[in-house]
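Visitor: Need coordinates for the following:
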Amino acid sequence: MTDLETPAATPPRTGALRRAAPALLGYAGVRALGLITLFLWSAANGKSAHTLLTARWDSLWYTRVASFGYGWQVRLPNGDVHSNLAFFPLLPWLERLVAALSPLSYADAGLLVGTLASLAAAWGIFAVADHVYGRRAGVCAALVWAVLPVGIVQSMAYSESLFTALAAWSLYTVLTGRWVTAGLLASLAGLTRPVGAAVVAALWVAAITSFVRERSTPSARGASRWRRALGMLLAPLGAAGYVLWVGHRTGRGPLGYLDIQGQWGNGFDGGYAFARFVGAKFTSFPSALAGVGLIAGVALVIWLYVSCVRQGQPLPLLVYSGIVTALALCASGYFGSKPRLLLPAFPLLLPLAVALARLRTARSAAVLGAVAAASAVYGAFWLNGSGPP
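Guide: Prediction:
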C-alpha cells in the first residue's frame, strides 16, 4: 500500500527529520525561489529587498517593541492612536534574545527567527498531514503552504511563521496524545498572535471529547487524565497573561486589549464591514472585477473548509482552522490583510495536498513548480507595491 493509504504512526525521533527531509528541502527550494525573484525584482525597481523583508509594515512595530519595550504609539492626523500594545510579545522577545547573543540587529534577528520558524512550520504541517494521511500527503501539504500567493510573508520578519509553527506542533502533539507539550506550545502560540485562541480551543475540545469518551475507563488511566487536564490548564496562560497585563497597564481591565485593537480599526463584526467593502467594489466596472475576485476567494475558502469536514479531518484540526478562518474573514478592518491572516489555517490545504499526493510524482511536481513560479512573481510584485498593510 502507498504512504497515502497508510498514515504512519509517530515516527521515532531519530527518523523524524529523515522522514520530513523531502518536505523541508522542497519547502526551502520554494522559499529560495521566492527570495531570488524578490531580490531581482527589487533591484530592477531600485528598492531594497532586505528593507522590504525586515523594516516595513508590522516588522517595524515588532523591532520597536524589541528595542524600546511597550508604550510607544503613533497619533494619526484623524486623531486615532496606534499603540504597540496591539502586538503580542513572543517575536520581539526572540528578536531581543537573538540580537543579544549575536551581532545581528533586531530587524535581522527577526528575519532569522522568521526563517527558522518557517522551516519549523513546514515540518509541523508535514507532521500533521503525515500522521493523518501519510508521507506523500505530508510532503504535498508543506509544499502547498509554501506556494500560497502570499507565501513571501513566511520569509519576512513577521509573526505568521512563528505562530504557524507553534500551532502546527501543538496540534500534532494533541493528535499524538502528548497533552502537556501541546499545552505549552499552545501557550506560546497565545503569546504570538491573538488568534492563539484557536489553538487553545482545539486543545480544549479534543481534551473534553477524550474525557467524555473515557468516562467508563478504569481509574488506572488517572495519570493520563491528569496530563490532559494539565495541558488544558497551560494552554490559555500565554494569551490570557498578555491580555490581562495590557488591561492592567492601560487601566481598562480585561477589555483593555480590545480597546487597543479598536483604536487600530480591528474588531469582530461577523463580516459586516467586509461585506460592505466587497459590495462597494461593484460601483464601477473595473473595481467590480476585484469584487468578483473577492467573492470567489471567500467561496474558495468556504469550499475548502467544507471539504475538510467531508474529508473527515480530526476534530482539533476542524476547530482550529474554523476559528482562524472565522476570525480572518469576519474582522472589521484591514481587508487587504485577510489572505495573510489565513496563512496559519493550514488544515484548509489538506484536501489539496491529498489530491496532489494521489497524482504521479512527476505530475504533482509540475503542478507545484508552476504554482511556485507564479507565487514567486506575485510575491515580488506585491512587496514592491502595496505589500502587507
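Visitor: When you work out contacts or count neighbours from here on, use the C-alpha atoms and nothing else.
Guide: OK.
Visitor: and residue 45, how many neighbours does it have?
Guide: 10 (other Cα atoms under 10 Å).
Visitor: and the gap between it and residue 385?
Guide: 10 Å (Cα to Cα, to the nearest Å).
Visitor: Could you do residue 100 as well?
Guide: In terms of Cα to Cα, residue 100 sits 33 Å off from residue 385.
Visitor: more crowded one of those two?
Guide: Legend: neighbour count by other Cα under 10 Å for residue 100 and residue 385, higher for residue 100 (13 against 9).
Visitor: you'd agree that one is in a helix?
Guide: Yes: counting by DSSP: H, G, I helix; E, B strand; the rest coil, residue 100 is located in a helix.
Visitor: compare with the first, here's sequence two:
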Amino acid sequence: MTDLADPGKPRTRSGSAARGPTRTRPGPAHALLAYVGVRALGLLALAVWSATRGTSAHTLLTGRWDSLWYARVAEGWYGYQVRLPDGGVHSDLAFFPLLPALERGLSQLSPLAAPDAGMAVSWLSSLAAAWALYLTGTRLHGHRAGVCLAVLWAAVPVGVVQSMAYSESLFTALAAWALWSVLNGRWVWAGTLAALAGLTRPVGAAVVAAVWIAALLELRGGRRAPGARMVLGLLLAPVGWFGYVAWVGVRTGSVTGYLDIQGQWGNGFDGGWAFAGFIWENLTGTVVGGLGLLAGVALVIWLYVLCVRQRQPAALLVYAGVVVTLALCAKGYFGSKPRLLLPAFPLLLPAAAALARWRPARAAAALAALAVASACYGAWWLNGSGPP
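Guide: Next up, the predicted model:
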C-alpha cells in the first residue's frame, strides 16, 4: 500500500507525518516568577527601611501583633488569655487553628521555631494562592490576565501581609483553589478545601457560601438531582468552620461562645455602624482622612460592581461579596480593614482583564510602578501602625 504522506517530513513514532513544531501552551511559571519578584522587592524595601530605623524586619514579619498569638497557640495549644486593665479578657480562642497547627507540625519536623515556621507557611501558601489566581484569570480572560491577576494581588498596598506569619496567605490559597475546583466541577475538592479554609479564618464562611450557592445554581440550571460527589462536597464544605465554632462553644459552655470571645476583642458584626461612625469622626476632624476613607470604601464597592458587570462566575461573586461585607460591616480596629479585604482577589479581575488588553510594555510598566509603590508603603506601614 502506497504511503501518501510527504516523505520529506519527519514522522512521529506512530508513523504519521509530523505537522511541524507545536507551540508550548503557556503555564504558570511567568505568573509565579513575577509574583516572587514583587514580593522580593517588598521584602527588600522592608529590610532597608527597617535598617534605617534600627528595627528588625524579621521581628516585624514574625514577632508582632497576631503572629505572636498564633505562635503561642502553636507552642502550647489553646488556653492562653490576657486580662486587660479595664477587666476585659483577650483569649487565644479567637484565632482559628489551621495555621498554628501547621506551625507546630513544621517546627517539630524542622529546626524552625514556631514564628519562623508560620512565616514559611505563609510564603509557600502565597505561592499556591498566586498559582490559583493565575489559573482563574487564565480561564476567564486568558494567560496574560492570569499573570496580571497574580501580580496585582502581590502589589496591593498591604501585600506585605502575604509575607508575614499571618493567616491571610494560607486562607487565600485554600479559598482560591476551592473556587477553582468549583469552576471545574470538582466538588469533593471544593468541599475539602472549603472545610480547611473554614479552619483558617472566620471569613471561611464566605467559601462555604460560594460552594453551596454555586452548586444550587448549577442544579437549578440543569434541572437535575445532585450527584454523589457533589453531595459529599457540599457536606464537607461547612465542617471546618462549623466544627471550630461548635468546639469553642463546648469549651466555653455557651452556644454563642465564639461570638462572645470576639466581642471581648471588640470585634463583631454591626452592619457597618461603628465603621460609619469612625468615618464621620474623621470627616468632622481631619477632613482629609475622612475623605480618604470614603474614597477607599467607594473604590471597593465600585470594583465589586465591575465584577458583577463583568459577569464573573457566581462562586467568585458570592465569595467576594461576603468577604467585602464582613470586612466593611464589622466592628474592631478599623486599620485592619485593608488586611481583611486582602483575600477578596476577584475584585482585581476587572483590572487584570483590562491590563491584559494593553501592550505588554505598557502593562509591565504599570505593574512595576504598582510594585514599587506597594513595597514602599508596606515598609512604612509595617514600621508604623502595622496590621493588628
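Visitor: TM value for the aligned chains?
Guide: Put the two chains on top of each other and the TM-score (TM-score structural alignment, normalised by the length of structure 2) is 0.93; 365 aligned residues with a Cα RMSD of 1.1 Å.
Visitor: so residue 90 of structure 2 sits in a strand?
Guide: Yes: counting by three-state DSSP, one finds residue 90 of structure 2 located in a strand.
Visitor: dump the residue contacts of it.
Guide: Contacts for residue 90 of structure 2 (Cα atoms under 8 Å, 6 or more residues apart in numbering) come out as 81-84, 261, 264-265.
Visitor: ok, which pair from those residues is furthest apart?
Guide: Longest distance between any two of the contacts of residue 90 of structure 2 is 13.7 Å, between 84 and 261; criterion Cα to Cα.
Visitor: So between these two, which is more surrounded?
Guide: A count of neighbours by other Cα under 10 Å puts residue 261 above the other of residue 84 of structure 2 and residue 261, at 20 against 9.
Visitor: Assign the more buried one to helix, strand or coil.
Guide: Per three-state DSSP, residue 261 of structure 2 ends up helix.
Visitor: what does it align to in structure 1?
Guide: Using TM-score structural alignment, the partner of residue 261 of structure 2 in structure 1 is residue 260.
Visitor: Once you drop chain neighbours, what's closest to its match?
Guide: Closest residue to residue 260 of structure 1 apart from its sequence neighbours, by Cα to Cα, 6 or more residues apart in numbering: residue 86 at 6.1 Å.
Visitor: Can you give me every residue that contacts the alignment partner in structure 2 of that neighbour?
Guide: Per TM-score structural alignment, the equivalent position to residue 86 of structure 1 in structure 2 is residue 94. The contact partners of residue 94 of structure 2, by Cα under 8 Å, 6+ apart, come to 258, 261-262.
Visitor: Keep only the residues you listed that stay in contact in structure 1.
Guide: For these, the aligned pairs still in contact in structure 1 (both residues aligned by TM-score structural alignment, their matches' Cα atoms under 8 Å) are 258, 261-262.
Visitor: Residue 134 of structure 1 matches what in structure 2?
Guide: Under TM-score structural alignment, residue 134 of structure 1 pairs with residue 142 in structure 2.
Visitor: where exactly do the strands run in the stretch 51-200 of structure 1?
Guide: Counting by DSSP state E, counting those that start in this stretch, the segments of the stretch 51-200 of structure 1 that form strands are 73-75, 81-83.
Visitor: what's the matching range in structure 2 for the first one?
Guide: Looking back up the chat, that one is strand 73-75 of structure 1. So strand 73-75 of structure 1 sits over residues 81-83 in structure 2, by TM-score structural alignment.
Visitor: which residues sit against that stretch?
Guide: With Cα under 8 Å, 6+ apart, stretch 81-83 of structure 2 has contacts from 89-92.
Visitor: again, but for stretch 167-181 of structure 2
Guide: 99, 121-123, 125-126, 128-130, 132-133, 135-136, 161-163, 187, 189-194, 196-197, 200-201, 204, 207, 210-211, 315-316, 339, 342-343.
Visitor: Please pick the buried ones from these.
Guide: 99, 121-123, 125-126, 128-130, 132-133, 135-136, 161-163, 187, 189-194, 196-197, 200-201, 204, 207, 210-211, 315-316, 339, 342-343 (16 or more other Cα atoms under 10 Å).
Visitor: from those, which ones fall inside helices?
Guide: 99, 121-123, 125-126, 128-130, 132-133, 135-136, 187, 189-194, 196-197, 204, 207, 210-211, 315-316, 339 (DSSP state H).
Visitor: that older thread, can the kept ones among the contacts of residue 94 of structure 2 go into JSON lines with extra columns for distance to residue 168 of structure 2?
Guide: Formatted as JSON lines, these follow (distance: Cα to Cα, whole Å):
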{"residue": "258", "distance to residue 168 of structure 2": "20"}
{"residue": "261", "distance to residue 168 of structure 2": "21"}
{"residue": "262", "distance to residue 168 of structure 2": "18"}
